[in-house]
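Peer 1: only geometry, no sequence info:
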């Protein structure tokens, strides 16, 4: 059983559970803690890692360039949607893909985008929960505070809607990924009284209490918040961008909006049509179980690591 070095952006990742379940020894490292491949090379040598997984083609993958151990890449979303627009990042990511033994794309669309860029691979501010009221309608936006997540996109239209209908609330939950942008958001939405980051279990509890989960990102790879909402039987309203459209079928497994005004229109339709709400929730649950099964994902990652193990043995 090879010792797996997982190069990740968060202190914990579900892939670790998948791999440790079959006996692999995993060590997770934050990509932001390292500056160049030589630091990673020294880490690999000191810890005697035998294989690696990098999450995010640029942020994680670039540090594995020239690695002496076999490695695989898991696309993050920002890499395919945003980093490809920067010439140097594009070049680096292409080089990483050439060295990687495999790359994991969350959706067929993401795979197509990657293949179009590199022909060679045709292979986290605050939260406030109002007191319970009979007619409360709570919309929950879960995201890291950074520009690509566009957390202010719906604030103006929500403010106007809330003035007319005080039982309507927008709650934004997530970490301050960029402190400069976080301060901008905090100043902008100060009157909404958003407070404190919360643990995942409490986040799930908040999601269960809300009317719908909202995604207003400019770009996405695959939104975990959307998939978790589907699994928790909570309707999803998401901005109509490729990453969201890849996992949401409009008016079947969720609702897709193109602008703030359409968001309000669709939200009101959902609130006034309990049958539509039930149908969306039911079909979304089926979709998640079929296409994002924990067991299937576990097996897939285990099989991918077996490829790395075979490379080690060779």
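Peer 2: Nice, thanks for sending it over. Only a predicted model underlies this, so the values are computations on that prediction, with no experimental measurement involved.
Peer 1: every contact and neighbour count from this point should use C-alpha atoms.
Peer 2: Noted.
Peer 1: need the next SSE after the helix or strand hosting residue 186, C-terminal direction.
Peer 2: Mapping residue 186 onto the secondary structure by DSSP states H and E places it in helix 179-188. Using DSSP H and E, the helix or strand that follows helix 179-188 towards the C-terminus is helix 200-209.
Peer 1: the residue nearest to residue 255 when sequence neighbours are not counted: which element?
Peer 2: Nearest residue to residue 255, sequence neighbours excluded (Cα to Cα, 6 or more residues apart in numbering): residue 237, at 4.8 Å. Residue 237 belongs to strand 236-239 when elements are defined using DSSP H and E.
Peer 1: below is structure B, check it against A:
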């Protein structure tokens, strides 16, 4: 918090990815002028490779019929805030009822202690759950395109790039109902939000049983990303901010905040 406060006090502009984050910043630093704050949503670009998730599962995990499976995919580094354990029991129960359901987690280990003490033991006792220690970005995009749905179970998000990437790749999203996710997803319109593992399970089954409903979510998500998360809009917004800061600096002379130029 000390480091963040120092950075904010010296900043020409404080940028948030969504309104909820801007409100949080205003609450944390009430002396920050509203004119010094702005919201710029993240742009999203996906470049899927020729990677085959199904071949990878066959070669590395012995799953020979993965093309016939319903793969729910979580993408994110293995650490507590991403909470990859949160839905393991739910998807184990779904797998026991329907062997075609798989829960696949892709991401590098960024917290060794969490991995050894919590993640690995939970993984070992979970059926139908597969862990892939991390892939290249392009290969991850291809895996997201090939899965049945993307899942997000994070405790906290600024704005999940994986969610935006899945939307652009025509993959439906099941995400935990937290501020960063609800800023992007309108439940039942361009994705699905859940507040408990049980609710996630019910909505996963709805996706599996209603192809028309799934197609509608995918279509709306693609339209949403194209309108609100384009690269051109993001570029223009940042260029405008830099130009304005340079103009203010030129007009007013050196900017000093807390004694620093």
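Peer 2: Thanks, I have it. Everything quoted here is computed from the prediction, not taken from an experiment.
Peer 1: quick one on the thing from earlier: and the residue nearest to residue 255 of structure 1, what pairs with it in structure 2?
Peer 2: Aligned counterpart of residue 237 of structure 1 in structure 2: residue 174 (TM-score structural alignment).
Peer 1: about what we covered before: who are the packing partners of the strand holding residue 237 of structure 1?
Peer 2: On a contact count with 3 or more Cα pairs under 8 Å, 6 or more residues apart in numbering; DSSP states H and E, strand 236-239 of structure 1 meets strand 212-215, helix 224-231, strand 255-257.
Peer 1: before we move on, back to that, quick check, distance from the helix holding residue 186 of structure 1 to the centre of its chain.
Peer 2: Centroid separation for helix 179-188 of structure 1 versus its chain: 21 Å, with Cα atoms, centre = their mean, to the nearest Å.
Peer 1: which residues are contacting that helix?
Peer 2: 125, 145, 146, 147, 151, 152, 176 (Cα atoms under 8 Å, 6 or more residues apart in numbering).
Peer 1: name the member of those residues with the most neighbours.
Peer 2: Within the contacts of helix 179-188 of structure 1, residue 145 tops the neighbour count with 28 neighbours, counted by other Cα atoms under 10 Å.
Peer 1: now the aligned residue in structure 2 for that one: how far from residue 162 of structure 2?
Peer 2: Alignment note: residue 145 of structure 1 maps to residue 78 in structure 2; criterion TM-score structural alignment. With distances taken as Cα to Cα, to the nearest Å, residue 78 of structure 2 is found 14 Å from residue 162 of structure 2.
Peer 1: how far off centre is the strand holding residue 237 of structure 1?
Peer 2: 14 Å.
Peer 1: and the nearest residue to residue 58 of structure 2 once chain neighbours are set aside, what does it touch?
Peer 2: Nearest non-adjacent residue to residue 58 of structure 2, counting by Cα to Cα, 6+ apart: residue 64, 4.8 Å away. Residues in contact with residue 64 of structure 2, defined by Cα under 8 Å, 6+ apart, are 54, 57, 58.
Peer 1: can you give me the helices in structure 2?
Peer 2: For structure 2, applying DSSP state H gives helices covering 2-10, 19-28, 53-61, 88-97, 112-114, 120-124, 137-146, 161-168, 179-182, 197-209, 211-228, 231-252.
Peer 1: reformat these as JSON lines; add mean neighbour count and distance to residue 38 of structure 2.
Peer 2: Formatted as JSON lines, those follow (neighbours: other Cα atoms under 10 Å; distance: least, Cα to Cα, whole Å):
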{"stretch": "helix 2-10", "mean neighbour count": "12", "distance to residue 38 of structure 2": "13"}
{"stretch": "helix 19-28", "mean neighbour count": "15", "distance to residue 38 of structure 2": "8"}
{"stretch": "helix 53-61", "mean neighbour count": "15", "distance to residue 38 of structure 2": "39"}
{"stretch": "helix 88-97", "mean neighbour count": "19", "distance to residue 38 of structure 2": "38"}
{"stretch": "helix 112-114", "mean neighbour count": "13", "distance to residue 38 of structure 2": "35"}
{"stretch": "helix 120-124", "mean neighbour count": "14", "distance to residue 38 of structure 2": "41"}
{"stretch": "helix 137-146", "mean neighbour count": "21", "distance to residue 38 of structure 2": "29"}
{"stretch": "helix 161-168", "mean neighbour count": "24", "distance to residue 38 of structure 2": "19"}
{"stretch": "helix 179-182", "mean neighbour count": "20", "distance to residue 38 of structure 2": "16"}
{"stretch": "helix 197-209", "mean neighbour count": "16", "distance to residue 38 of structure 2": "33"}
{"stretch": "helix 211-228", "mean neighbour count": "17", "distance to residue 38 of structure 2": "15"}
{"stretch": "helix 231-252", "mean neighbour count": "13", "distance to residue 38 of structure 2": "9"}
